[in-house]
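**Student:** sequence first, predicted model second:
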Amino acid sequence: MKKYITISREYGSGGRLIGKMVAEQLGYAFYDKEIIDMAAEESGLSAEFIKKTEQNLSSGWLYNLLLGTSYAGTSAGGVGQPVGQAVLPLADQIFNAERKIILGLTKEPCVIVGRCADYILSTSDQIDNKDLLNVFIYADIEAKIKRIEEIYKETESCAKKTIIQIDKRRANHYNTFTENTWGDRKNYDMMINSSTAGIEATAKWIVEMAKY
């Protein structure tokens, strides 16, 4: 039985809802936006600031400094801690805080949505990869547009624009702070098109896969 399930997802694919359903069916803890409040306490930055900027800022300062050794895979020091004479950029401070929170969440079985959790856990020596299930959820563009239209009451053109922008930010953030490529099938145990069978069936597939 997998103890930890990470859900990476395209915007509008229903990934958050699917993750929540999986957690409920397995009796696991569920973390998504809750990580923002935890990271705020860890970093000293406001939750509102982190919410607005966590995927809008890309730095990779420490990633570049280490010449290919991912920041996510290193031992994290205190958030905002000087390295030499420099202070980590805000993007790195936020990522570092969220990384520490995510690793701390593994004291119990859980489902974690987004925030590079798949990479953070798979590269940590604290986690046995046999206990980890990394899932990427995507959907047909028509289904994503319809979902965003219904939830946020956006027009079709606005919904499509929002989807493209948010997915681009997610990819840039992930590609900056990890050594992997967002959405590349080699990085996940499962890739599911939620348009194929719907939200509930997709959640059931993940639950079944978690049993192995």
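**Tutor:** Noted; the coordinates are in hand.

**Student:** only C-alpha atoms from now on, for both contacts and neighbour counts.
**Tutor:** Will do.

**Student:** longest helix anywhere in the chain?
**Tutor:** helix 156-177 (DSSP state H).

**Student:** in that one, what's buried?
**Tutor:** 159-160, 162-163, 166-177 (16 or more other Cα atoms under 10 Å).

**Student:** now the helices: where do they sit in the chain?
**Tutor:** Using DSSP H, helices in the chain cover 15-26, 34-43, 47-53, 61-65, 90-104, 117-122, 141-152, 156-177, 194-197, 199-210.

**Student:** distance of Gly15 relative to Ala29?
**Tutor:** 16 Å (Cα to Cα, to the nearest Å).

**Student:** put this next to the previous one:
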Amino acid sequence: MTKTELYRRYSLFLCSVLINAFSIAVITKALLGTSPISSVPYVLSLFSPLSMGQYTIIMNFLFILLEILLMGKKSAFEKRYELLMQIPVTLCFGAFIDVSMNCLWWLTPTYYLAQITTLLVGCFILALGISLEVKANVAMVTGEYLVQVIAKFTRKEFGFVKVCFDATLVLISCTFSICFLSSIEGVREGTVIAALIVGPITHFLNPYWRILDKWLTAPTPRRDTIQNEKYPIVITISREYGSGGRLLGQMLSKELGIKFYDKELIELAAKESRLPQQYIAENEQKVSTNYLLHIILQDYEAPIEKSLSSADALFVAQSRIIREIAAKETCIIIGRCADYILKDHPASSIIKVFCYTDLDDACRRCTDIYHSDPDRVRSEIIKTNRARISHYQHYTNEKWGEPHNYDLMVNTGSMPLQTACHLIAQLYKEKANIRQ
């Protein structure tokens, strides 16, 4: 990453932090509850001279100290720049919460409809800030970083630790509220409403920030030459169930003498995500069903993508592995959104293939080769393809099987797999010759 790109990304991150701080002020002004991580500072500010922003700074500094204690001297020293980066972010975030609260002194909705409207506006602004923070992709806010440290220290899943962390903050704020205010403040229906809608709005906004890609990525001289020298050629094969994509990949592997990755990725992903191999094998193409649990207690200033369910953690782990493999060796990768994950791979170093066929041919292949139950094979194919469509769209926001996303669309029902193998091999050899 160049200095220019780094500067631009941190500038975008700072803007997102300020937007998030403003949105928290708007949501708080709705008087329907605030976020779990903001609930403690908010409650403390109600019965003491310090402001919500000041308590936010104090609490986050305590979080940083706790991070250092849990990480130990060696790890804390290695991560010192990440830890130090949290200090100015915390100061800016806390200060701008107070600035925003003061600027919104006039915002005092009295009717419930006005409060709901204010809450919804705040949620949209919050989603805007979160999506920009995700786009910047350079730092984590203090609360999220602490959860990451605790998860590593306890060897528990990030999502589980996140829920426990948020629940603890809510309990602390409720305790302070009951003891000093004789009622529960800061945690109401607005907390749940915001958590339910901020995530979907954020995911809706994320694709639109692709317009910032060219601005964020500063051009470097002779980029194509550098990339061609750095990256080996990778063949990705996406496939409909029963189209023979896996068999085609194995044929290519033998003909070209390059590695083939399919189920091998499961073992690697298990090590990366610390999830059981059996879970990965059963769930790697399913959209997360417990994602809602984690965003219900999601703190507003953190990127939604940081609070990972098991399914999301699996996708992140496989994405990292696929990028690492693609950067090191020439290979064939089957499925797993590899064509999208490697979208920034140089065009001269990747061949994207999509295999499809008609339903009757898929049924025949599944019955003859995979020994599927003839009575259930048709419904199994339809169900599996629907799962792959949902999985791909959920994580890429793009249409699975869209011809414009691939270099070669192969109808395995109209040509033998061996013929398709020769076609792809020829394309591979042509790319290899061009690079020489």
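**Tutor:** All right, it came through fine. What you see is a predicted model, and the numbers here were worked out from it, not measured in a lab.

**Student:** about what we covered before: and Lys130 of the first structure, which of the helices of the first structure is closest to it?
**Tutor:** When the helices of the first structure are compared by Cα to Cα, helix 117-122 sits nearest Lys130 of the first structure, at 9.8 Å.

**Student:** check which helices and strands the closest one is in contact with.
**Tutor:** strand 4-9, helix 90-104, strand 132-138 (3 or more Cα pairs under 8 Å, 6 or more residues apart in numbering; DSSP states H and E).

**Student:** just those: most buried one?
**Tutor:** Stretch with highest mean neighbour count among these: strand 4-9 (a mean of 26; mean count of other Cα atoms under 10 Å).

**Student:** give the aligned range of that one in the second structure.
**Tutor:** Aligned using TM-score structural alignment, strand 4-9 of the first structure spans residues 234-239 in the second structure.

**Student:** average offset of that stretch relative to the first structure?
**Tutor:** Taken over the aligned residues, the distance from stretch 234-239 of the second structure to the first structure averages 0.3 Å (mean Cα distance after the TM-score superposition for the first structure).

**Student:** just how off-centre is that stretch within its chain?
**Tutor:** Distance of stretch 234-239 of the second structure from its chain centroid, counting by Cα atoms, centre = their mean, to the nearest Å, is 22 Å.

**Student:** then stretch 115-127 of the first structure?
**Tutor:** The chain centre lies 11 Å from the centre of stretch 115-127 of the first structure; the measure is Cα atoms, centre = their mean.

**Student:** return the set of buried residues in it.
**Tutor:** Within stretch 115-127 of the first structure, the residues scored as buried using 16+ other Cα under 10 Å are 115-123, 127.

**Student:** which of the residues you listed lies closest to Ile206 of the first structure?
**Tutor:** Nearest to Ile206 of the first structure out of those is Asp118 (Cα to Cα; 14.9 Å).

**Student:** give me the aligned partner of the closest one over in the second structure.
**Tutor:** In the second structure, the residue paired with Asp118 of the first structure is Asp339, using TM-score structural alignment.

**Student:** same deal with Gln25 of the first structure?
**Tutor:** Counting by TM-score structural alignment, Gln25 of the first structure corresponds to Glu255 in the second structure.

**Student:** that match: what's it in contact with?
**Tutor:** Residues near Glu255 of the second structure by Cα atoms under 8 Å, 6 or more residues apart in numbering: Ala425.

**Student:** how near is it to Gly335 of the second structure?
**Tutor:** Note on Glu255 of the second structure: its distance to Gly335 of the second structure, by Cα to Cα, is 20 Å.

**Student:** equivalent analysis for Gly143 of the second structure, please.
**Tutor:** Taken as Cα to Cα, the span from Gly143 of the second structure to Gly335 of the second structure is 35 Å.

**Student:** quick one on the thing from earlier: which of the buried residues of helix 156-177 of the first structure sit farthest apart?
**Tutor:** Taking Cα to Cα, the two most distant members of these are Ala159 and Phe177; they sit 27.3 Å apart.

**Student:** list the residues that contact the residue mapped onto Phe136 of the first structure from the second structure.
**Tutor:** Aligned counterpart of Phe136 of the first structure in the second structure: Phe354 (TM-score structural alignment). By Cα under 8 Å, 6+ apart, the residues touching Phe354 of the second structure are 237-239, 401, 406, 408-410.

**Student:** got a list of what the match of Asp118 of the first structure touches?
**Tutor:** Residues near Asp339 of the second structure by Cα under 8 Å, 6+ apart: 236-238, 352, 406.

**Student:** closest to Leu128 of the second structure out of those residues?
**Tutor:** Nearest to Leu128 of the second structure among those is Tyr406, at 31.3 Å by Cα to Cα.

**Student:** trace the closest one over to the first structure, please.
**Tutor:** Match for Tyr406 of the second structure (TM-score structural alignment): Tyr188.

**Student:** in terms of contact, does its match touch Val135 like I think?
**Tutor:** Yes. Applying Cα atoms under 8 Å, one finds Tyr188 of the first structure in contact with Val135, separated by 5.6 Å.

**Student:** so where do the helices sit in the stretch 51-200 of the second structure?
**Tutor:** Here the stretch 51-200 of the second structure has its helices, by DSSP state H, counting those that start in this stretch, at 52-78, 80-103, 112-136, 142-154, 158-181, 189-205.

**Student:** could the ones you listed go into a markdown table alongside distance to Leu308 of the second structure?
**Tutor:** Output for the helices of the stretch 51-200 of the second structure, formatted as a markdown table (distance: least, Cα to Cα, whole Å):
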| stretch | distance to Leu308 of the second structure |
| --- | --- |
| helix 52-78 | 20 |
| helix 80-103 | 21 |
| helix 112-136 | 14 |
| helix 142-154 | 11 |
| helix 158-181 | 5 |
| helix 189-205 | 12 |
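
**Student:** now mean neighbour count and distance to Arg320 of the second structure too, for these, in TSV please.
**Tutor:** Compiled in TSV, those are given as follows (neighbours: other Cα atoms under 10 Å; distance: least, Cα to Cα, whole Å):
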stretch	mean neighbour count	distance to Arg320 of the second structure
helix 52-78	17	21
helix 80-103	18	20
helix 112-136	22	17
helix 142-154	19	17
helix 158-181	18	17
helix 189-205	20	21
